[in-house]
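Visitor: pasting the structure only:
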């Protein structure tokens, strides 16, 4: 069975605009979870813009594996002119507008609870840094994508969140606040863009086994999380990326404004 896009919602079976015809932008795709997200779409035959800021080597490695489908583009998502240029280059290279946007890029952040500022040390600069990269970055990419999605007659926007909304077990105050803002933006955008057949959803995870961010995590922490989940294991980046494929497929054509927690059942939304 082939995964396919959704066009205007009807009661009929999902129409046949297969994922290979989608043009996907994955931000922050040169490293970490972004690599798994981009690779999942590439494995389905989609054309993918592999966005990166500094991880040129990782982005180029993906393109080398899928030279006909992938295009690496350097752009800081906080820079609207750079984002606009990325979308223009994608259209020029592939001859089609971007139809699917995965907002994964994250500003510099140390996933180390012991090193993060607590309530007494937290500053507005900490919060602003994350809000700029997460919320402003997503706003820039969404706005850059809208004309092309409306032209194509459909669009799929997937924002990457965190299960720390529900389970704030580490003092990532700035990171979690920015992701909470992104969830609010997800739901308001879903309301406004629904008439254009553009869905907007969020996928939220926790610790993944293993990404660049979690590579330094002690094995005992992985074991503790695994024992706390119904599945008795820690979610992998590949499993997390599967949910992005779901939101891009016609099987979720009537799903928008939702936050899907993908963490093996550790946290209940």
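Guide: That came in fine, so what should we check first? What you are looking at is a predicted structure, and each value in this text was computed from that prediction instead of being measured. Residues are numbered from 1 along each chain as shown.
Visitor: rest of the way, CA atoms for contacts and neighbours
Guide: OK.
Visitor: Look at the nearest residue to residue 248 once chain neighbours are set aside and tell me its secondary structure.
Guide: Closest residue to residue 248 apart from its sequence neighbours, by CA to CA, 6 or more residues apart in numbering: residue 156 at 5.9 Å. Classification of residue 156 by DSSP: H, G, I helix; E, B strand; the rest coil places it in strand.
Visitor: take the one below as the second:
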């Protein structure tokens, strides 16, 4: 079963700013109805929703809380229609600052668990809230956001990368279980993006080094990655599931 992007209701977690906002704008551009989830970024999310107009709205929920997620999905259903697409972009507070990262001599399990609670737990909670609707209609699209640091940990952000690795595992096991229900599950993995709040702490020299090592000669933007997310929700990806598409200008292959 396929459906055009303009016929879909899309939930973007962490959608108020940065990459999430770029993804929300991309889906809206193609005619979809967009639910912009936020936890703390109320002003940014509501401003974006107002910019996009009546086919978009902002919804507050902490994705690590199953009850809040279930209530949010009910609110989205009432306002925009039951969500058919999940883009799980929400990120626990994190800054890509190599000098300030937690090294192994002081890294604690709680650091990894905090990242995984949002990356993996948030995905699980959203899946649980959306599964019945998607299964009933025989259609659903789940897109998780990963990182190319799994292929090339140029800066060893242990906690962030471990959580995203676990999210890739869940992406693939969920694809296996949900495929018979008509639900595809895929991941889009970016590199360092120019520029989001998370990458604002990255020195300019690092962006220049990455651009010089990348076949396309430039750093990937949130808009570049957002367009790749659209592919997995579109009819053209109807036979693709359990995959991890790396969108980083060719910095890493695999």
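Guide: Good, I have the coordinates. As the structure is a prediction and not an experimental result, all values here were calculated from the model.
Visitor: and the gap between the residue nearest to residue 248 of the first structure and residue 102 of the first structure?
Guide: In this view, residue 156 of the first structure and residue 102 of the first structure are 8 Å apart by CA to CA, to the nearest Å.
Visitor: swap in residue 152 of the first structure?
Guide: Taking CA to CA, one finds residue 152 of the first structure at 17 Å from residue 102 of the first structure.
Visitor: So which of the two has more stuff around it?
Guide: With neighbours defined as other CA atoms under 10 Å, residue 152 of the first structure and residue 102 compare such that residue 102 has more, 26 against 16.
Visitor: Quick one: neighbours of residue 57 of the first structure, just the number.
Guide: 12.
Visitor: Equivalent analysis for the one 3 residues further on, please.
Guide: One way to gauge burial is a neighbour count; for residue 60 of the first structure, by other CA under 10 Å, it gives 19.
Visitor: which residue lines up with it in the second structure?
Guide: Using TM-score structural alignment, the equivalent of residue 60 of the first structure in the second structure is residue 46.
Visitor: which non-adjacent residue is nearest its match?
Guide: Nearest one to residue 46 of the second structure, counting by CA to CA, 6+ apart, is residue 58 at 5.6 Å.
Visitor: list the contacts for that neighbour?
Guide: Shown in contact with residue 58 of the second structure (CA atoms under 8 Å, 6 or more residues apart in numbering): 35, 36, 37, 38, 45, 46, 49.
Visitor: Aligned to the first one, what sits in the first structure?
Guide: Alignment note (TM-score structural alignment): residue 35 of the second structure maps to residue 49 of the first structure.
Visitor: The stretch 151-269 of the first structure: strands as residue ranges?
Guide: Secondary structure of the stretch 151-269 of the first structure (DSSP state E, counting those that start in this stretch): strands located at 155-162, 198-205, 259-261.
Visitor: Include distance to residue 218 of the first structure and mean neighbour count when you put the ones you listed into JSON lines, please.
Guide: Output for the strands of the stretch 151-269 of the first structure, formatted as JSON lines (distance: least, CA to CA, whole Å; neighbours: other CA atoms under 10 Å):
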{"stretch": "strand 155-162", "distance to residue 218 of the first structure": "20", "mean neighbour count": "26"}
{"stretch": "strand 198-205", "distance to residue 218 of the first structure": "18", "mean neighbour count": "25"}
{"stretch": "strand 259-261", "distance to residue 218 of the first structure": "23", "mean neighbour count": "21"}
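Visitor: between those strands, which gets nearest to residue 245 of the first structure?
Guide: strand 155-162 (9.7 Å; CA to CA).
Visitor: And the closest one against the second structure, how far off on average?
Guide: Its matched residues in the second structure lie on average 0.3 Å from strand 155-162 of the first structure after superposition (mean CA distance after the TM-score superposition for the first structure).
Visitor: what's that strand aligned against in the second structure?
Guide: Going by TM-score structural alignment: strand 155-162 of the first structure matches residues 140-147.
Visitor: List the buried residues of the longest helix along the first structure.
Guide: The longest helix of the first structure (DSSP state H) is helix 173-193. The neighbour-count check on helix 173-193 of the first structure (16 or more other CA atoms under 10 Å) flags 173-180, 182-183, 185-187, 189-190, 193 as buried.
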